[in-house]
Each structure stands twice: as C-alpha cells, then as structure tokens.
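*Asks:* Task: produce atomic coordinates for the following.
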Amino acid sequence: MPMQAGDIERLILEALPGASVEIEDLAGDGDHYRATVVSPAFAGLTRVKQHQLVYNALGGRMGGELHALALVTRAP
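*Replies:* Modelled structure (predicted):
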C-alpha cells in the first residue's frame, strides 16, 4: 500500500523538528513523490548527509511502502 503525503511529512518533521517540508505527488499515484526539506539541521552538511537524514527519518520505508522520493534539501 502506498504512503500518503501527510505520513511522509509527519515522519520527516518528527526526525527534523523545525524543518519546513513540502511534499508533491509527481505522478498522482501516491507512489512517486518529491520532498523539499529546509532544515537548520542541514547546516554544514553535504547534500549526501542531508539526504541520509531524510531517508533515516523514513525508517526503512523506501523501496517498500514508498517507491520513489526525489529530494531537494537545504539549510535555511
């Protein structure tokens, strides 16, 4: 069963309090999303480390409940 956009947002916000999160359903199928995440926690981190923080927030759901997630991350 696909993940809902609200669930993705909630998981990211729980892991990165104070972040700004925007979720876009790219295909309209509830299976392909883009997340734009702006968080103070990203300050000084490489893009790879920023993405790892977001993927960790999803707790292993990538490839299962969540098929595809394009990420745009940055510090404020």
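
*Asks:* Going by C-alpha atoms from here, please, whenever you check contacts or count neighbours.
*Replies:* Noted.

*Asks:* how close does Ala41 sit to Ser20?
*Replies:* 11 Å (CA to CA, to the nearest Å).

*Asks:* compare with the first, here's sequence two:
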Amino acid sequence: MAMEAHDIERLIKAALPDAQVEIQDLAGDGDHYAATIISEAFRGKSRVQQHQMVYAALQGNMGGVLHALALHTSAPK
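*Replies:* Below is the predicted model of the structure:
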C-alpha cells in the first residue's frame, strides 16, 4: 500500500506548522516522491538534522508504506 502525497504533507505540517511543503510524485506510482520543505524550524540546523526532523514527522512510515522520499529542506530566506 502506497502513501498519498497529501498524507505526507499532512504529517509534515503537523510537526512543522509553518512549513511550506511541495510534494512531487516522481514516478507516478505513489512510491517515489520528492519533497521541498521550507521551515523556520530548520534555521541553524545542519542538512542531516533537518532531514531527521522530517523523518520524525513521518512517524515511522519512511521505509515502510513510504518507499522513497528525496528531501530538499531549507529555512526561509
């Protein structure tokens, strides 16, 4: 069972309410996504820390129902 893009966005926004989230289905199969996430919560954090925050927001779905997610994270400019 694949995870829907709106479910990914909902989970991320629940953990990072100010986030601007854009999800793209890379293969059209509901299994391979790319996410661009901009949040003030990322300011001062390393890229690894930012990605860990997103993985935590996904509540264990990464690697399970969510097969692949390419992340592009940043703080607002």
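
*Asks:* all helices for the second structure, in order.
*Replies:* Here the second structure has its helices, by DSSP state H, at 5-15, 47-57.

*Asks:* got TSV for those helices, with mean neighbour count and distance to Gly30 of the second structure too?
*Replies:* Output for those, formatted as TSV (neighbours: other CA atoms under 10 Å; distance: least, CA to CA, whole Å):
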stretch	mean neighbour count	distance to Gly30 of the second structure
helix 5-15	16	8
helix 47-57	16	18
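
*Asks:* now these in JSON lines, with distance to His72 of the second structure?
*Replies:* Putting the helices of the second structure into JSON lines (distance: least, CA to CA, whole Å) gives the following:
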{"stretch": "helix 5-15", "distance to His72 of the second structure": "13"}
{"stretch": "helix 47-57", "distance to His72 of the second structure": "8"}
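
*Asks:* Excluding chain neighbours, what is closest to Ala43 of the first structure?
*Replies:* Ala75 (5.2 Å; CA to CA, 6 or more residues apart in numbering).

*Asks:* residues touching the residue of the first structure positioned farthest from its centre, list them.
*Replies:* No residue in the first structure sits farther from the centre than Gly44, which is 18.7 Å out by CA atoms, centre = their mean. Not one residue lies near Gly44 of the first structure by CA atoms under 8 Å, 6 or more residues apart in numbering.

*Asks:* so what's Ala2 of the second structure up against?
*Replies:* Counting by CA under 8 Å, 6+ apart, the residues that Ala2 of the second structure touches are 30-31, 65-67.

*Asks:* any idea which of those residues has the most stuff around it?
*Replies:* In terms of neighbour count, Leu66 stands highest of the contacts of Ala2 of the second structure at 20 neighbours, by other CA atoms under 10 Å.
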